[in-house]
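S.K.: Quick one, fold the following:
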Amino acid sequence: MHTSQEPLLTSGAERDLAVEHWLLSATADNDRARAEWKESGVALLRCGTLFGAVRTSGVVVRAAAGTDRPREVDAYLAQVLAGPVFSDRVIDCYYVLVPPSAGTREAWAATHEDAEYLGRGHYLGVPKVTAKTPQQGRSYWCAPMDSAGVLASPEAVSQFLAFGRYQMACDATYAIE
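M.R.: All right, here's what the predicted structure looks like:
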């Protein structure tokens, strides 16, 4: 019996299942999305209702983190963004999930060379919630979603990108090719 003074514990598997169910709300066909996760590790989900995404270049991310070591980059992202982030290693992009209202921000009104807001009208290949290491396929969660619906702050993302751009300007190592 649970009392209000006892902490309620949730297992990682229960949390992953809750996040998966929440993400599936962004598709009209749950069976198709589940099959995509099983077959390719990535399911196509609709942006703009439950979440938006800020797609940013891996160069900006590594410049902000000050390292190109994946584990260190992932730890940095989890700490500074405090929200879900996944990486597509093939195209070297990171996707930060944010509230759909982030699309109304002036900072995301136009496409930038190194970052873009994806909202209504966009679809996103989202990795299965259990893909949490680079070895698990093309895409993986660098900073997994802590709980269903918990997203990154648009302000934190804006500050992160500004810092990454600043670091790039100060260090030619991170110049965009």
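S.K.: CA atoms for contacts and neighbours, from now on please.
M.R.: OK.
S.K.: So in this structure, which helix runs the longest?
M.R.: Longest helix in the chain by number of residues (criterion: DSSP state H): helix 154-170.
S.K.: Strands along this structure, start to end?
M.R.: Listed in chain order, the strands of the chain (DSSP state E) span 42-46, 52-57, 85-88, 93-98, 115-118, 123-127, 139-143.
S.K.: just the angle between the last one and strand 42-46, please?
M.R.: So the one you mean is strand 139-143. Interaxial angle of strand 139-143 relative to strand 42-46 (axes from the mean of the first three to the mean of the last three CA atoms, to 10 degrees): 70 degrees.
S.K.: to compare against the first, here's another:
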Amino acid sequence: MTMLEGNRQLITAWLAGADAQPGAVHAAWAERGVALLPLGRRFDAVRVPAARIHAAVHSSEARTVAAFLGDWLAGPVIRDIRSGLGPYYVLIAPDSAWGGTEERLSTDTFLGVPRLGHPVSMLTRWVVPPTAPGDLCDPAHLSALLMTAETLKAVDP
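M.R.: Reported below is the predicted structural model:
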């Protein structure tokens, strides 16, 4: 097993541990490529409209957005791709502060989380996959990114 494969197994186990029955999560990933994970235990998610992310990045091209978010947020981001307007879900720690206007999803909410590796689901995909167990985005970085989007919108309507 390579170091990357070993790390992927650790990350996968950590993600699956968000659910009280991690075996069911692994089965869902194997069967459908996506599993519904409860929020509020291992991570929360901030739902950001695609238009806000694309305004901040100045692009809607998938590779450009992924590279930018990977550098800026330095943590995992999922995108719902059922439509071109599909939102981005920025994963943050459950105990972290969030004061932005975007909706924070937490306890009593489930998020479709794709399996790591080759995408299978046509509904959701990793834009920025986690690089280690517990790897999450800093909400302050997300807030700064979204302020950039607002500034650009005001300057370039």
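S.K.: TM-score for this pair?
M.R.: After superposition, the two chains reach a TM-score (TM-score structural alignment, normalised by the length of the second structure) of 0.89; 154 aligned residues with a CA RMSD of 1.8 Å.
S.K.: related to what we said a few turns ago, so which bit of the second structure is the longest helix of the first structure matched to?
M.R.: The alignment of helix 154-170 of the first structure onto the second structure (TM-score structural alignment) spans residues 139-155.
S.K.: The aligned partner of residue 113 of the second structure in the first structure and residue 46 of the first structure, how far apart?
M.R.: Mapped onto the first structure by TM-score structural alignment, residue 113 of the second structure lines up with residue 126. Here residue 126 of the first structure is placed at a distance of 10 Å from residue 46 of the first structure (CA to CA, to the nearest Å).
S.K.: cool, and residue 154 of the first structure?
M.R.: Counting by CA to CA - residue 154 of the first structure and residue 46 of the first structure are separated by 19 Å.
S.K.: And residue 10 of the first structure, by the same measure?
M.R.: Using CA to CA, we find residue 10 of the first structure at a distance of 28 Å from residue 46 of the first structure.
S.K.: Who has more neighbours out of these two?
M.R.: A count of neighbours by other CA atoms under 10 Å puts residue 46 above the other of residue 10 of the first structure and residue 46, at 24 against 8.
S.K.: Give the equivalent position in the second structure for the more buried one.
M.R.: Match for residue 46 of the first structure (TM-score structural alignment): residue 38.
S.K.: can you tell me which residues contact its match?
M.R.: 18, 19, 106, 107, 108, 109, 110, 111 (CA atoms under 8 Å, 6 or more residues apart in numbering).
S.K.: I want to check these in the first structure. Which are still in contact there?
M.R.: For the contacts of residue 38 of the second structure, the aligned pairs still in contact in the first structure (both residues aligned by TM-score structural alignment, their matches' CA atoms under 8 Å) are 18, 19, 107, 108, 109, 110, 111.
S.K.: Can you verify my assumption that the last one contacts residue 39?
M.R.: Yes. Using CA atoms under 8 Å, residue 111 of the second structure is in contact with residue 39, at 6.9 Å.
S.K.: neighbour-wise, which of those two wins?
M.R.: residue 39 (21 against 18).
S.K.: how much space between the closest residue in space to residue 47 of the second structure that isn't next to it in sequence and residue 148 of the second structure?
M.R.: Sequence neighbours aside, residue 89 is the residue nearest to residue 47 of the second structure in space, at 4.7 Å (criterion: CA to CA, 6 or more residues apart in numbering). From residue 89 of the second structure across to residue 148 of the second structure, the span is 18 Å (CA to CA).
S.K.: quick one, which of these two is more surrounded?
M.R.: Neighbours per residue, other CA under 10 Å: of residue 89 of the second structure and residue 148, the larger number sits with residue 89, 26 against 17.
S.K.: Report the separation between the counterpart of that one in the first structure and residue 169 of the first structure.
M.R.: Residue pairing (TM-score structural alignment): residue 89 of the second structure is matched to residue 95 of the first structure. Using CA to CA, residue 95 of the first structure is found at 22 Å from residue 169 of the first structure.
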